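*Asks:* The following block contains a protein sequence and its predicted model.
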Amino acid sequence: MNHALATLIVSSVTTFLLPLDYTVASVALRDIHRDFSVSFSDQQWVINGYTMAFAALLMAGGGLADLFGRRKVFLSGLAVFTAASLLAGLAPAMLWLNVARVAQGIGAAGMFSSSLALLIQEFTGPRRVHAFAVFGVASGLGASLGPFIGGLAVDLGGWRWAFLLNVPFGIAMLVLGLLRTRESKDPDATRLDLKGLMLFSGAVLLAVYSLVMAPQMGWTSPTIVSTLAAAAVLAIAFVPVELRRSYPLIELRLFTDRTFLGASLAPLVLSIAFWGLFLYTPLYFQGVLGYSPLQAGMAMLPFAVPLFGAGPLGARLAGRISSRALLAIGQLLVAIGAALLAFAPLYSGWTDYAVGGLISGLGTGLINGEMSNVAISIVPVSRSGMASGINSTMRIVGMTAGFGGIGAVQVVAVSHDLTSRAGRLHGLHRNLSALATDVATGNINGTAASVPTPVRGAFHAAANHAFATGMRAAFLVGMCVALLGAAASFTLIRQPPSDTASDAVGTQPLSGVQA
């Protein structure tokens, strides 16, 4: 097996595992709650701990990869991720599981931040376009198939297998990577921008914490307001530090290039509009329709199926139409799919969601690879680790923003609908706000069990209607975000697809941007 093929296999398989691990845990939460008898907010850290570590350290991984070697950072991250997956699957207590999930996020940051840089090194020209298409398909499939694979694992072997299934794949890719991938790094790198790293990672960590906790604590709570303000202060302080650096963690002048800005916004938008909604839909199937984890995972397959064929189709289209047109079309399809989902009948089963899911999945699959190709091809190859880190950070922060921001929309819509329907039920008016927050997380049966028996049936019906109404509001927000993203891509991105795939872009930055 040659180095290029081995690199593509290792990058794609591990990239499949990373978003898979984000979504697979969502269908295991109910069984984890049953085994450890913890609160719903405590068990949410199974997802939040992974997400926060992943997002906060992505740029650190990119900087380390350019300085010490992309292969070295990638394989180190893979080793940590695999070992942490084993520890998570064997966890005897909730604290052990949450610590293991944080460790998984740390390993994932090292892997994901350097995987694109490894591909840049091995592929040029049209072959790079196709390699990025395969990479995009792997990433999309990992996220889309997460609920199905997680549901299958939980139903057949218990929640521990949602994490243990990473171990054999991780070991196999670690062996292949050690044997057949090649090292590269930035020859001009002299030292890591530690001050910039601390400011940026701190800002991302606080921002992600605010986004994941705001749906539970409320956007106006003192904790959320304080952490958001602190994140803003660190982000503002980061800018002058980076502008003074000769070798910054992030070359901020890249964002003055319209094409780089447009290509960097695309993964942010797509993660909010598609993946943010995707993470909530299984909660609807399980909470409102009563599906098992496996049934909920199967109901999500219409979102995933188009990704099998849309990636190669997107690679072929990239050679025929401009990058800005392709990215705009993909996001427009996501908006159309979200609109169809929003206007599906309340209490819809999976068949009513199938068409909207197929169209959204098609749009996502078409551009998953091209988004990365356009952004990273603008940057000199020597700084591809940094560019990979930026692109990956945009994806993960967007996914978190989608989950948190759309979660806030969900809570508001659920609270409004539940108040109007259950507000007159005896004994509930004082606790309705807290009950609505619990309902918005999908824990409908558990919330209904906590209310007085005489009104339990009426409350359960009201809660089902409120959650379905909240999902409709969330889909409408996703539609608007995707439309704005399509307009931004078409307006900002300038160069034709032949430029993004050429070898020249690896050495000549566009628009006079110096990296």
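*Replies:* Thanks, I have the structure now.
*Asks:* From now on I want contacts and neighbour counts done on CA atoms only, so please keep to that.
*Replies:* Will do.
*Asks:* Would you confirm that N464 contacts Q286?
*Replies:* No: in this structure, N464 is not within contact of Q286 by Cα atoms under 8 Å, at 11.1 Å.
*Asks:* more crowded one of those two?
*Replies:* Set side by side, N464 and Q286 show more neighbours around N464, with 24 against 21, by other Cα atoms under 10 Å.
*Asks:* How about the secondary structure of the more buried one?
*Replies:* helix (DSSP: H, G, I helix; E, B strand; the rest coil).
*Asks:* Just want to check the distance between S246 and S377.
*Replies:* 22 Å (Cα to Cα, to the nearest Å).
*Asks:* cool, and F490?
*Replies:* Counting by Cα to Cα, the gap from F490 to S377 is 18 Å.
*Asks:* in the stretch 151-300 of the chain, which spans are helices?
*Replies:* Under the criterion DSSP state H, counting those that start in this stretch, the stretch 151-300 of the chain contains helices at 161-164, 166-180, 194-217, 222-244, 258-270, 276-287, 293-299.
*Asks:* can you tell me which of these comes nearest to A6?
*Replies:* Among the helices of the stretch 151-300 of the chain, helix 166-180 comes nearest to A6, with 6.0 Å by Cα to Cα.
*Asks:* Give the other helices and strands that that closest one contacts.
*Replies:* Contacts defined by 3 or more Cα pairs under 8 Å, 6 or more residues apart in numbering; DSSP states H and E place helix 166-180 against helix 3-24, helix 70-89.
*Asks:* Pasting the second one now:
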Amino acid sequence: MTAHTRPHSTAEKLMILAAVCLAALAMPISFTGPAVALPSIARALGGSPVELNWITNAFMLAFGSSLMAAGALADNYGRKRIFLTGLVLFAVFSLALSLVTNLIWFDILRAAQGLASALAFSGGMAALAQEFDRHERTRAFSLIGITFGIGLSFGPILSGFLISHFGWQAAILVTVPITVVAFCLGAFRLRESRDPDALGIDWPGAMSFTLALTLLTCGILQAPDIGWGHPLVVGMLVAALVVFGLFAVIEHCVARPMLDLSLFRYPRFVGVQLLAAAPAYSFVVLLILLPIRYIGVEDFSEVQTGQMMIALSSPLLIVPFLAALLTRWFSAAVLCSVGLLLSAAGLFWLSRCMPGQPVELTVPALMLIGFGISLPWGLMDGLAVSVVPKERAGMATGIFSTTRIAGEGIALAVVSALFTALLSWKLGAVLPVGVETAQAAQKIATGNLASAMSLLAPVTREAVLQSYGDAFSHLLQILAEITVVTAFAIFIVMRIPDRETATA
């Protein structure tokens, strides 16, 4: 509830919207920037492949696992307060990241940066919902999604330019001035609001959910290094399942659960969760894997890599608007399913593009993936609300955001581990019997080809690149197959009628 003294003018509402949009812009840049900088960070700070993987996974894990808890904090202690606190912490941690000289501390600060992002995002979105009503709110939330697309589209090339001229630290610091402007606008125009019926934070639920995700991610990331059958890996994965079960029990028993499990009785709501997770393995993982491939393996410059990534993500600037127009003639289920099928076709096309081939053969495949994923991208947020009764919309949005972000973190861990295993398998086919390939595969998968070559002598660079290309191709084909299955599953589930919900 907000203590209104007078309604905000249109100009004031635009300033509030700008504050939240700028905060949202900083987050995808913080995600893609370190991916482009990963080879430079590895050269500067060293570290094992597992530690390097945590540069991206620590941010996404902390962000995704704390979104719902951050939303509860905003409802209890004030949306403006949590939004501004998140922005301040985000800027402080970004500054600290540019100064560290140890990769372990870098990973810890990346997790802290993810927690701060969750506070800023949840507080900002909750505050925005108080300032806009009905159709204005829908348009405002759509603009947030477009802002994310801008960050994903131009983040890589901006980061590449900054890294090539000023070093990897510049890719981290670029978000600080954006955050400062967002803070000033928010502090100046946002009004404080909170939920008068809030009953406190579901700490047992929040802690068990975060612990389960952490155990799952740690187990997956450790597996390529020590083996899937190692007692530590098996123990962490089993513990993750147990804690997830404990989380479900907790949420079923508490009066105000962080996650209302009863929403999953709506089939179309389940379909929306599938839709939220789909971009993670059909698009988002490429924002990490491709810069590592282009810079660390194919010797592209950071700027060249940024230009390639624009081909992948630039459709996010235009196609979501097209998707919104197409809903006049086609259902959201059809558009989302067709988009995922196009993305799957692009993934298969990209799987045929081996290292060293002209970029002219790769760019169309990247654009097709980006075009395909952009069709559901502009519809997902609205669907998250429309498939449940309107009084459950707030909880549905929180679950949707958590599924999307946490799904990206899990997908990154799974795909990284799978790619390392595929690469080790392909390298084993060209190496003498008895030569250990796991360590070399991990180094190549994180962009450290030069170091890996010292472990693979006397195998030629050309043979290693062929093995890398085969493994990458196999991985993309698997992702394409999963995306096709998801497209058909979403089409079927989203068309199940439900008299309790609005029609998407």
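*Replies:* Nice, thanks for sending it over. Note that the structure is a prediction, hence the values are computed from the model and not measured.
*Asks:* so who does the spatially most central residue of the second structure touch?
*Replies:* Centroid check for the second structure by Cα atoms, centre = their mean gives E408 as the closest residue, at 4.2 Å. Neighbouring residues of E408 of the second structure by Cα atoms under 8 Å, 6 or more residues apart in numbering: 60, 277, 279-281, 284-285.
*Asks:* hang on, the earlier thing: output the helices of the stretch 151-300 of the first structure in a markdown table; the columns should cover distance to D438 of the first structure.
*Replies:* Formatted as a markdown table, those follow (distance: least, Cα to Cα, whole Å):
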| stretch | distance to D438 of the first structure |
| --- | --- |
| helix 161-164 | 25 |
| helix 166-180 | 31 |
| helix 194-217 | 8 |
| helix 222-244 | 18 |
| helix 258-270 | 27 |
| helix 276-287 | 11 |
| helix 293-299 | 19 |
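*Asks:* So which of those is nearest I106 of the first structure?
*Replies:* helix 194-217 (12.3 Å).
*Asks:* And L268 of the first structure, what's its match in the second structure?
*Replies:* Under the alignment by TM-score structural alignment, L268 of the first structure pairs with A277 in the second structure.
*Asks:* What span of the first structure is stretch 106-120 of the second structure aligned with?
*Replies:* Under TM-score structural alignment, the match for stretch 106-120 of the second structure is residues 97-111.
*Asks:* just stretch 420-431 of the second structure next, same as before
*Replies:* Using TM-score structural alignment, stretch 420-431 of the second structure lines up with residues 411-422 of the first structure.
*Asks:* Show residues contacting that stretch.
*Replies:* For stretch 411-422 of the first structure, the external contacting residues (Cα under 8 Å, 6+ apart) are 215, 428, 432-433, 436-437, 439-440, 458-459, 462-463, 465-467, 469-470, 473.
*Asks:* Among the residues you listed, which are located in helices?
*Replies:* Secondary structure from DSSP state H places 215, 432-433, 436-437, 439-440, 458-459, 462-463, 465-467, 469-470, 473 of these in helices.
*Asks:* Selection in PyMOL covering whichever of those are buried, please.
*Replies:* The PyMOL selection below is limited to those of those classed as buried (16 or more other Cα atoms under 10 Å):
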select buried, resi 215+432+433+436+437+439+440+459+462+463+465+466+467+469+470+473
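*Asks:* Tell me if I am right that H135 of the second structure is in a strand.
*Replies:* No: counting by three-state DSSP, H135 of the second structure is not part of a strand but helix.
*Asks:* Please report the distance of it from F141 of the second structure.
*Replies:* Here H135 of the second structure is placed at a distance of 10 Å from F141 of the second structure (Cα to Cα).
*Asks:* what about the two, which has more around it?
*Replies:* More neighbours surround F141 than the other of H135 of the second structure and F141, with 21 against 9 (other Cα under 10 Å).
*Asks:* if I look at that one, how far off is T147 of the second structure?
*Replies:* Distance of F141 of the second structure to T147 of the second structure, given as Cα to Cα: 10 Å.
*Asks:* Tally up the residues packed near E391 of the second structure, please.
*Replies:* When neighbours are defined as other Cα under 10 Å, E391 of the second structure has 9 of them.
*Asks:* Hmm, I typed the wrong one, I wanted A230 of the first structure.
*Replies:* The number of residues packed near A230 of the first structure is 16, by other Cα under 10 Å.
*Asks:* Tabulate the helices and strands packed on helix 166-180 of the first structure (JSON lines), appending mean neighbour count and distance to T500 of the first structure.
*Replies:* Formatted as JSON lines, those follow (neighbours: other Cα atoms under 10 Å; distance: least, Cα to Cα, whole Å):
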{"stretch": "helix 3-24", "mean neighbour count": "23", "distance to T500 of the first structure": "19"}
{"stretch": "helix 70-89", "mean neighbour count": "24", "distance to T500 of the first structure": "22"}
